[in-house]
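Trainee: Attaching a predicted model along with its sequence, questions to come.
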Amino acid sequence: MLGVIHSIQTKQLELHNYVHTMNIYPNELVIFVCMLRDQAKLIHQLGSIQIDLTFKRVKGNINEFEINSYNTEHKLILSYARVYTNVTTAEGYQQLFTELFNVIKNLTGQAVKFRHIDGNGIGCIIGDLDPAQAKGLGLFLQSKDTHKDWETHLQYILNHVLSILNAPSIGELEKIFYTLEQLEESKIKEWIRYYRQPYVLASLNLNASKIDPEIWASSANNTNVAEAAHALANREGKHLKLLTAII
């Protein structure tokens, strides 16, 4: 981290145009927000974003948090911002989202808008959000609109996506897709087309699946087993050479 800070302060490698916050807090929370001005401008044009946290890309306890969106014209997932952080708590994620969107505002002179708050802007956030991430996002949104609590904010921007898992019938699933379609965002419609595919939907909801209900009920509904396997493998170390990892 000291090398990055030195490069920014001495304006080496043009990193000062890319790394905009380098905050290390007394509680050891680290948040480095990285994006180009042109990337920040494009975020204002998005109706939906995808959030992804990548583990172990950086040595140590720093992870990479990305803001992405699917570009239908080029058929690519494009990255608009990266945040390097060791955040693990809801309060930490609230700070992360606050700093991220403050950087966008500072670079473009315009605050990012959210449809359920401002009437236009980002209407849907897609991502594998764990409880801390979700609450942190909700707390950030609550700071922008205190008339709703953080859980209510999430219902406006996340609930319809997550509720696919728990919809009690095919009819309810169709209602969810219909509600999302009313946002009239091309990227969200691309998302709907993907998740409406029978095999994809069947992997998410029992009512769309041909798996025996008893088998479905007895199967794990989370990835704890896989996560445990990762944890066991990681006891041998991280960022190993491929050959060492295979052995």
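Mentor: Cool, got the structure.
Trainee: rest of the way, CA atoms for contacts and neighbours
Mentor: Noted.
Trainee: In terms of secondary structure, what does the top helix by length along the chain contact?
Mentor: Ordering each helix of the chain by length in residues (DSSP state H) puts helix 90-108 first. Helix 90-108 makes packing contacts with strand 19-24, strand 30-34, helix 37-43, helix 131-144 when contacts are defined by 3 or more CA pairs under 8 Å, 6 or more residues apart in numbering; DSSP states H and E.
Trainee: which residues touch the nearest residue to residue 189 once chain neighbours are set aside?
Mentor: Using CA to CA, 6 or more residues apart in numbering and skipping the chain neighbours, the partner closest in space to residue 189 is residue 181 (6.4 Å). Each residue near residue 181 by CA atoms under 8 Å, 6 or more residues apart in numbering is listed here: 188-189, 192.
Trainee: re earlier: most tightly surrounded among the helices and strands packed on helix 90-108?
Mentor: strand 30-34 (a mean of 23; mean count of other CA atoms under 10 Å).
Trainee: returning to what we had before: of all the helices and strands packed on helix 90-108, which one comes closest to residue 69?
Mentor: helix 37-43 (9.1 Å; CA to CA).
Trainee: center of this structure - which residue?
Mentor: For the chain, the residue nearest the mean C-alpha position is residue 51 (1.7 Å; CA atoms, centre = their mean).
Trainee: That one and residue 216: what is the separation?
Mentor: Counting by CA to CA, to the nearest Å, the gap from residue 51 to residue 216 is 28 Å.
Trainee: same thing with residue 169?
Mentor: Using CA to CA, residue 169 is found at 15 Å from residue 216.
Trainee: for residue 134, same thing?
Mentor: Distance, residue 134 to residue 216, using CA to CA: 27 Å.
Trainee: can you check residue 41 too?
Mentor: Relative to residue 216, residue 41 is positioned 45 Å away (CA to CA).
Trainee: and if you look at residue 189?
Mentor: Going from residue 189 to residue 216 by CA to CA gives 29 Å.
Trainee: Please apply the same query to residue 232.
Mentor: In this view, residue 232 and residue 216 are 27 Å apart by CA to CA.
Trainee: Show me which of the two is the more surrounded one.
Mentor: Here residue 232 and residue 216 are compared on neighbour count by other CA atoms under 10 Å; more neighbours surround residue 216, at 14 against 11.
Trainee: Comparison target below:
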Amino acid sequence: MFPATSYLLLKTKCPSIDTSFKHLHGWQEFEMEAFFPEVEHSLVVARAFTTSQSAEAHLNLFRCIFQIVEEDTGEHIKFRHIHSNGIDTITADGHHGQALGLGLYCQELCRGNTEYCSIEHSQLLSSLTPTDHLLGHVSNDVLEAMRSLATADPLLDLEAVFELIHNGGKKALDWLKDKESNNGFALAAIYQPASKMSCAIWQAAPMTSNGNKQAPCNINRDGTKLTLLAGIMRGLQYNSCAIIFLDTFLKEGIYSCNCHFTHFQRASQAIRWKGMSQEKAVILKDSEITTNYKKILKLQDGVQSAAKLVKHSLEPTMSHNIEPAKKRLFTAVDKLEKSSQQLDKIKTQGSGAISTSGLLEMADMFDPELLQSTGQ
């Protein structure tokens, strides 16, 4: 860390944290990143190298990083829920070690503090647990229930949503248990009414860790599986370039890219990318619909052939073949019904441009009474 990055970390409101596993051989690279709207750029404001993902290891990382900030700036890191100003939120992966390590640091910061929490006015800051400080493959209906929790508005029937997810299978149940574990701090990150943050702060916080995900991507361009010394030197070079860019922009107004993006341009680009992604998904679904349609046409031919065989077996001289023929017809009908149900399901996800006019009703392919027929 440079003194300049310490000042940047001190002023940021919504940093994010992530760990890169590929940059160094035998080491993991912990990074804190933040987006600075005044320069329209995200910067890595702190990095450290570790071999552990435990809560205790992350507690030590936060201690060291924030101690360096205090030595460089003369001020200590502040958190809004403790000091009424400072860091609003920290976005992290679903890794409990990172989150619990931060909670332990906040608990340590409040040790001996006789003031009351600015959010829960009846609780002393010193009495908050680590998770108190953090409170800030399935079916489509269960997936929609999961997605419905990602909102700032209270759900009308939250218990019904939980019940639907709970009964949605093992993966859905594991997901719900993960969100409800450790006093529900993970649930509070996606469902604002479960959070103790104000709605304005919760909505202003990044909803993904995408900003921090680009930091390992940028750094890994210098190489992967480096030695510890090489990783430190590359990180030093990266930080130097970032500070030079920042200083040049603030003094001369010269941006690091040819295109100077505005908020409107970024939003427009995001919409275009999302549209392209959805268009690609629709094309894939149309291809799947076409494949299923061709499969059903073949199955229809199979049902008609099996029906003819049953009809032929009704003749007195062929009555000994009636049961095998009926079994073949039952099997063909069952396969056709399952494929038709699958096609009906995916047709709603396609563009609607794929014609399925060649599909026939069961009654048009054979007489249903053949299934109850017996030989003479």
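Mentor: Happy to help now that I have it. Just so it is clear, the model here is predicted, and its values are computed rather than measured.
Trainee: Please state their TM-score.
Mentor: The TM-score (TM-score structural alignment, normalised by the length of structure 1) is 0.53; 154 aligned residues with a CA RMSD of 3.6 Å.
Trainee: What range does the longest helix of structure 1 cover in structure 2?
Mentor: On structure 2, the counterpart of helix 90-108 of structure 1 by TM-score structural alignment is residues 55-73.
Trainee: Mind listing residues that contact the matching stretch?
Mentor: Residues outside stretch 55-73 of structure 2 that contact it (CA under 8 Å, 6+ apart) are 3, 6-7, 9-10, 46, 48, 50, 75-77, 96-102, 104-105.
Trainee: Could you rerun that using 10 Å?
Mentor: Defining contact as CA atoms under 10 Å, 6 or more residues apart in numbering, one finds that stretch 55-73 of structure 2 is touched by 1-10, 30, 32, 45-52, 74-78, 95-106, 108-109.
Trainee: how about stretch 308-319 of structure 2, which residues of structure 1 does it hit?
Mentor: Aligning stretch 308-319 of structure 2 against structure 1 (TM-score structural alignment) gives no matching residues.
Trainee: who wins for neighbours among the contacts of residue 181 of structure 1?
Mentor: For the contacts of residue 181 of structure 1, neighbours tallied by other CA under 10 Å; top is residue 188, 23 neighbours.
Trainee: In the strand or helix carrying that one, which residues are buried?
Mentor: Taking DSSP states H and E as the criterion, residue 188 of structure 1 maps to helix 186-195. For helix 186-195 of structure 1, the neighbour count (16 or more other CA atoms under 10 Å) marks 186-189, 191-192, 195 as buried.
Trainee: which strands and helices sit next to it?
Mentor: Under the contact criterion of 3 or more CA pairs under 10 Å, 6 or more residues apart in numbering; DSSP states H and E, helix 186-195 of structure 1 touches strand 48-54, strand 63-71, strand 124-127, helix 170-181, helix 198-202.
Trainee: Go through these and name the closest to residue 23 of structure 1.
Mentor: Of those, nearest to residue 23 of structure 1 by CA to CA is strand 63-71, at 14.8 Å.
Trainee: quick one: the closest one to structure 2 mean distance?
Mentor: Aligned to structure 2 and superposed, strand 63-71 of structure 1 gives a mean residue distance of 1.0 Å (mean CA distance after the TM-score superposition for structure 1).
Trainee: Which secondary structure elements does that strand sit against?
Mentor: Helices and strands touching strand 63-71 of structure 1, by 3+ CA pairs under 10 Å, 6+ apart, are strand 30-34, helix 37-43, strand 48-54, strand 76-85, strand 124-127, helix 186-195.
Trainee: In CSV: the helices and strands packed on helix 186-195 of structure 1, plus distance to residue 164 of structure 1.
Mentor: Output for these, formatted as CSV (distance: least, CA to CA, whole Å):
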stretch, distance to residue 164 of structure 1
strand 48-54, 17
strand 63-71, 20
strand 124-127, 13
helix 170-181, 6
helix 198-202, 8
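Trainee: out of these, deepest packed?
Mentor: Stretch with highest mean neighbour count among those: strand 124-127 (a mean of 21; mean count of other CA under 10 Å).
Trainee: my guess is residue 195 of structure 1 meets residue 202, correct?
Mentor: Yes. Applying CA atoms under 10 Å, one finds residue 195 of structure 1 in contact with residue 202, separated by 9.3 Å.
Trainee: Tell me which residues touch the closest residue to residue 192 of structure 1 other than its chain neighbours, please.
Mentor: Nearest residue to residue 192 of structure 1, sequence neighbours excluded (CA to CA, 6+ apart): residue 177, at 6.7 Å. Counting by CA under 10 Å, 6+ apart, residue 177 of structure 1 touches 160-161, 164, 188-189, 191-193, 195-196.
Trainee: thinking again about what came up before, just the buried residues of the longest helix of structure 1, please?
Mentor: Of the residues in helix 90-108 of structure 1, 90-105, 107-108 count as buried by neighbour count, 16+ other CA under 10 Å.
Trainee: Over to stretch 272-282 of structure 2?
Mentor: Within stretch 272-282 of structure 2, judged by 16+ other CA under 10 Å, the buried ones are residue 282.
Trainee: how close does residue 224 of structure 1 sit to residue 87 of structure 1?
Mentor: 21 Å.
Trainee: Now distance to residue 244 of structure 1 too, for the buried residues of helix 186-195 of structure 1, in JSON lines please.
Mentor: Shown next, in JSON lines, are the buried residues of helix 186-195 of structure 1 (distance: CA to CA, whole Å):
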{"residue": "186", "distance to residue 244 of structure 1": "45"}
{"residue": "187", "distance to residue 244 of structure 1": "41"}
{"residue": "188", "distance to residue 244 of structure 1": "42"}
{"residue": "189", "distance to residue 244 of structure 1": "44"}
{"residue": "191", "distance to residue 244 of structure 1": "39"}
{"residue": "192", "distance to residue 244 of structure 1": "42"}
{"residue": "195", "distance to residue 244 of structure 1": "38"}
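Trainee: Which of these sits closest to residue 153 of structure 1?
Mentor: Distances from residue 153 of structure 1 to these, taken as CA to CA, are shortest for residue 188 (18.7 Å).
Trainee: Am I right that the closest one is in contact with residue 124?
Mentor: Yes. Counting by CA under 10 Å, residue 188 of structure 1 touches residue 124, with 7.7 Å between them.
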